[in-house]
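[1] Starting from these lines, generate the structure:
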Amino acid sequence: MSKETTKYDLVVIGGGPAGYAGAIKAGQMGKKVACVEMERAGGTCLNWGCIPSKALLSSAELYQRMLHAEDFGFKTGKIDIDFSKVMKRSRNVADQMAKGIEFLFKKNKVDYVRGKARVEKGNKVVVFEGTDKGKTLEADKVLVATGCKPRMIPGVEHDGERVMNSRDALGMTEQPKSIVIIGAGAIGAEFAYFLNALGTKVTLVEMLPKILPIEDNEISDSVARAFKKQGIDCHTDTKVEDIKPTKTKVSMTLTKGDNKEKIEAEKILVAIGVQANTEGLFGEGISLDMDRNYIKTKEDYQTSVKGVYAAGDIIGPPWLAHVATFEAVQAVRGMFEKHKPEKVKLFPGCTYCQPQVASIGKTEQKLKEEKIPYKVGKFPFTASGKAVAAAHSEGFVKLLVDKEYGEILGAHIVGAEATELITEYVLGMKVEATAEEIHDTIHAHPTLSEALMEASAAVYGEAIHI
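    The predicted structure is shown next:
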């Protein structure tokens, strides 16, 4: 493409949950906006993360339900898995959603620029690779939202076939007979559930003392028990060493203290976290304050360079799409409205394995560590009529509240639809609601959400159904 320069109120680099949301928000405000994306609108989350993985999990859940059809009064024959079709559906879902973002760009008059870009002096954005290579965009303000990529194990060859990251795993066309998943955070746990549910022999390894390390201890323990029952081989406090891929398998050593165990698998999936996409992002003379390889921002999301802002995974944890979207919208409102941007203080975290996990606020172990006086309310889904009727009675709701005033300090759910249920507690914490106010709110019957009300009542020993 020939060189050309276009002027904008805002140029966004990155088209993921932060980037596209920021661009669309500015477009809604009547600003002249461009969004530069090196692959496809929607970024990692929509194309190679959150959305396609949920499509895979939906397939796994349906398959597991069909295997238990007799429990509901239905006789079925043998159910065959067409793994390539399962994966193809996942890709089709991602493609459909990406087209939706591209439509929203047009609707909100956001110029969609394809390619890899860098920030130059004077708030210029130069596209140096891709379809629109050679294009220069001049902007009053620049929002950097380039996100993160999977982190790999140093010294281990990443071939995308035997040694995979999450993106590689989403592109598989054949089901592996066996796999070792390194890292038992949300991504590792979700892939462990998906592949095990379809019949792959799964070994899940975590170097920390428990799977889902950031969750409340009782929640992690509950998922660990469920995974063991499902047939997933979980190893905690364990390191994976001496990884040696061949053309047909991968061998490795699991090390726990002084104990070493040599194992083999058809593939390994590395799910040990992410690292920032900053390579080639800044031109000569552009130097931003950084925290490791993440961009440091002020309260208004502006970086150390005037007119250059950043939001989403590129500015560091918690590396969640919904947090990224919130940050970008806050940043854009701060740029163009008389609005004081809000930094993220509270956010829900969700893991979509079965049983699902969702949480917000402090864990019980954190409250103990900080010596904060608290009370606990718990309610099991075995006491929920709706959960039992739907054969989803695994798990519980756990609510942590201030001992004196009853204000919600943390909420943790493991079980069916936990990721949908958590939002009631998210709103409760946002408006500083008390457990008593949740308890005094009429919840429809029969619903899973009644468990939230009952857990609130359980704080004071007043739950009806336990």
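
[2] drop to CA atoms for contacts and neighbour counts, all remaining ones
    Fine.

[3] For the helix or strand harbouring Glu437, name the packing helices and strands.
    Glu437 belongs to helix 435-439 when assigned by DSSP states H and E. Under the contact criterion of 3 or more Cα pairs under 8 Å, 6 or more residues apart in numbering; DSSP states H and E, helix 435-439 touches helix 450-458.

[4] what's the spacing between the residue most central in space within the chain and Gly49?
    Centroid-nearest residue in the chain: Leu320, 4.9 Å away (criterion: Cα atoms, centre = their mean). For Leu320, the distance to Gly49 (Cα to Cα, to the nearest Å) stands at 11 Å.

[5] for Gly19, same thing?
    Distance, Gly19 to Gly49, by Cα to Cα: 16 Å.

[6] Have a look at these two and say which one is more surrounded.
    Just comparing Gly19 and Gly49: by other Cα atoms under 10 Å the higher neighbour count belongs to Gly19, 33 against 17.

[7] Which residues are in contact with that one?
    For Gly19, the contact set (Cα atoms under 8 Å, 6 or more residues apart in numbering) comprises Val12, Ile13, Cys35, Leu143, Val144, Ala145, Thr146, Thr325, Ala328.

[8] same check, this time on Gly273
    Pro150, Arg151.

[9] got it, and Pro213?
    Residues in contact with Pro213, defined by Cα under 8 Å, 6+ apart, are Ala184, Gly185, Ser220.

[10] One more, please, to line up against the first structure:
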Amino acid sequence: MADTSYDLIVIGAGPGGYVAAIRASQLGLKTCIIEREHMGGICLNWGCIPTKAMLRSSEVFHLMHRAKEFGLKADGIGYDLDAVVKRSRDVAKQLNQGVGHLMKKNKVAVVMGEARLTGKGKVSVKTDKGEEALSAKNVILATGARARDLPGLEADGKRVWNYKHALQPAHMPKKLLVIGSGAIGIEFASFYNTLGAETTVVEVMDRILPVEDAEISDFAKKQFEKQGMTILPKAIVKELKRGKDKVTASIESGGKVEKHDYDTVISAVGIVGNTEGLGLEEAGVTVEKSHVVTDEYCRTGVEGLYAIGDIAGAPWLAHKASHEGVMVAELIAGKNNVHPVRKEAIAGCTYCHPQVASVGFTEEQAKEKGHEIKVGHFPFIGNGKAIALGEPEGMVKTIFDAKTGELLGAHMVGAEVTELIQGYVVGRQLETTEEDLMETVFPHPTLSEMMHESVLDAYGRAIHF
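    Next up, the predicted model:
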């Protein structure tokens, strides 16, 4: 009979779980991972990766329309939505298989099925062959999250979609309503708007991309409106009336309720942790607002039981989950100097057009925390590489503590900022000051020079602006 006892069982094989399993195995822990659906979780199969593949298609389509600007000719420009979707699914499939290969390579046992905690260090798995009983000294919950359904706004896959439906569209929207302007909502709005859908975005907060710095949100809103989007902040969708080929939305804005018809609605109103059916209450785990309550080291308060990634709360980002997975694996393996993941050190990236990226505190947050601040800006129009790329719309903003020179936050909107932000992330991790950044030599011509100039601008020393 196969040995079913382990040093570590990981429940969920998304970017938190599978990374935790690999690191644990590297550290000599006998590890098993349980997954009910897809290796790689939502991120690889239905989130980060396939959405980026689709957004890349829309970006190329957008550039093809601009061919004349670059001295090129492109006639009869069009797209095949089925082929765009197929490419996205193929990319996801390739990476899904890659995770399976990594499990084998790292000697991690894989069990496909539904897991449930049945006692201290005991896990029961419902597989297609029946129930399997496993045991481990430690268990990591990495079950992730799913789209939130608000009453009356539930996705049905026909005319009202969630992110999964939007990734495998049954039809091309002509008139689209997107409810919610966080990263998921804005990315889909950007994709379908670029392909020609008449797109409206409704956001209950006072601005779109509400977690971003207010200046960046305002800049992004203007760019989206230039592209033909209708943006409705401080608005609520009160009701959706579903017909055979249309949805009538009652939208409350400025105290008035108006009805508008759309052929497609995408609901992107947040996420809910996958906490059900795991036996958490019986195990003594505290769950609040669908998320497992943990300390800074992802400990649940139940001995030997940890929770990482989306199930453990915001920020709901794959790279946060992966980093927590490594931290917990090292904690379990008894490594010294294990540091908790600091939320303000995690970058956020949104892959709309233009891209948005940030790390650390917004200007408002820095002030709220009592910092006296210095703020620098630099526009894309002042950068040679941005002009050469034909991408002069954008901005880099940096926020420093006026007394210590500590980099408190960095915020960007424009071409390729999701790649640029990591420079500031590393800077913050190394506890860099404005002086370090000013004395760093940035290569020319690159977009990264704007990062340098924004720092200089905070201290009245910008050269090209």
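
[11] quick revisit: now do the same for the residue nearest to the centre of the first structure: its match in the second structure.
    Under the alignment by TM-score structural alignment, Leu320 of the first structure pairs with Leu317 in the second structure.

[12] hang on, that match packs against Gly309?
    Yes - counting by Cα atoms under 8 Å, Leu317 of the second structure does reach Gly309; the two are 7.4 Å apart.

[13] How much space separates the closest residue to Ala451 of the first structure other than its chain neighbours from Ala389 of the first structure?
    Closest residue in space to Ala451 of the first structure, ignoring its immediate chain neighbours: Phe379 at 6.1 Å, by Cα to Cα, 6 or more residues apart in numbering. Counting by Cα to Cα, the gap from Phe379 of the first structure to Ala389 of the first structure is 17 Å.

[14] the more surrounded of these two?
    Neighbour totals were compared for Phe379 of the first structure and Ala389, and Phe379 leads with 26 against 10 (other Cα under 10 Å).

[15] Tell me the counterpart of Gly49 of the first structure in the second structure.
    Using TM-score structural alignment, Gly49 of the first structure pairs with Gly47 in the second structure.

[16] burial count for the corresponding residue of the second structure for Met290 of the first structure?
    Met290 of the first structure maps onto Val287 in the second structure, with residues paired by TM-score structural alignment. Residues near Val287 of the second structure, counting by other Cα under 10 Å, number 17.

[17] How about Ile232 of the first structure?
    For Ile232 of the first structure, using other Cα under 10 Å, the count is 21.

[18] in the stretch 1-150 of the second structure, which spans are strands?
    If DSSP state E, counting those that start in this stretch is used as the criterion, the strands of the stretch 1-150 of the second structure fall at 5-11, 31-35, 109-112, 114-119, 122-127, 130-141, 145-147.

[19] out of the ones you listed, which comes closest to Arg207 of the second structure?
    Closest of the strands of the stretch 1-150 of the second structure to Arg207 of the second structure is strand 145-147, at 21.3 Å (criterion: Cα to Cα).

[20] on average, how far is that closest one from the matching bit in the first structure?
    Strand 145-147 of the second structure, aligned to the first structure and superposed, deviates on average by 0.4 Å (mean Cα distance after the TM-score superposition for the first structure).

[21] And that strand, what does it pack against?
    Strand 145-147 of the second structure is packed against strand 271-273, with contacts defined by 3+ Cα pairs under 8 Å, 6+ apart.

[22] what span of the first structure lines up against the strand it packs on?
    Under TM-score structural alignment, the match for strand 271-273 of the second structure in the first structure covers residues 274-276.

[23] before we move on, what about stretch 107-122 of the second structure?
    Aligned using TM-score structural alignment, stretch 107-122 of the second structure spans residues 109-124 in the first structure.

[24] Give me the buried positions along that stretch.
    For stretch 109-124 of the first structure, burial by neighbour count (16 or more other Cα atoms under 10 Å) applies to 109-120, 123-124.

[25] if we can go back for a sec, please look at the residue nearest to the centre of the first structure and Asp313 and confirm they touch.
    Yes - judged on Cα under 8 Å, Leu320 of the first structure makes contact with Asp313 at a distance of 7.1 Å.

[26] ranges for the strands of the stretch 251-400 of the first structure?
    All strands of the stretch 251-400 of the first structure, identified by DSSP E, counting those that start in this stretch, fall at 259-265, 267-270, 274-276, 290-291, 294-295, 308-310, 349-351, 357-361, 374-380, 395-402.

[27] Same list (these) but as CSV, adding distance to Gly461 of the first structure.
    Shown next, in CSV, are the strands of the stretch 251-400 of the first structure (distance: least, Cα to Cα, whole Å):
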stretch, distance to Gly461 of the first structure
strand 259-265, 45
strand 267-270, 44
strand 274-276, 43
strand 290-291, 46
strand 294-295, 46
strand 308-310, 47
strand 349-351, 28
strand 357-361, 22
strand 374-380, 8
strand 395-402, 13
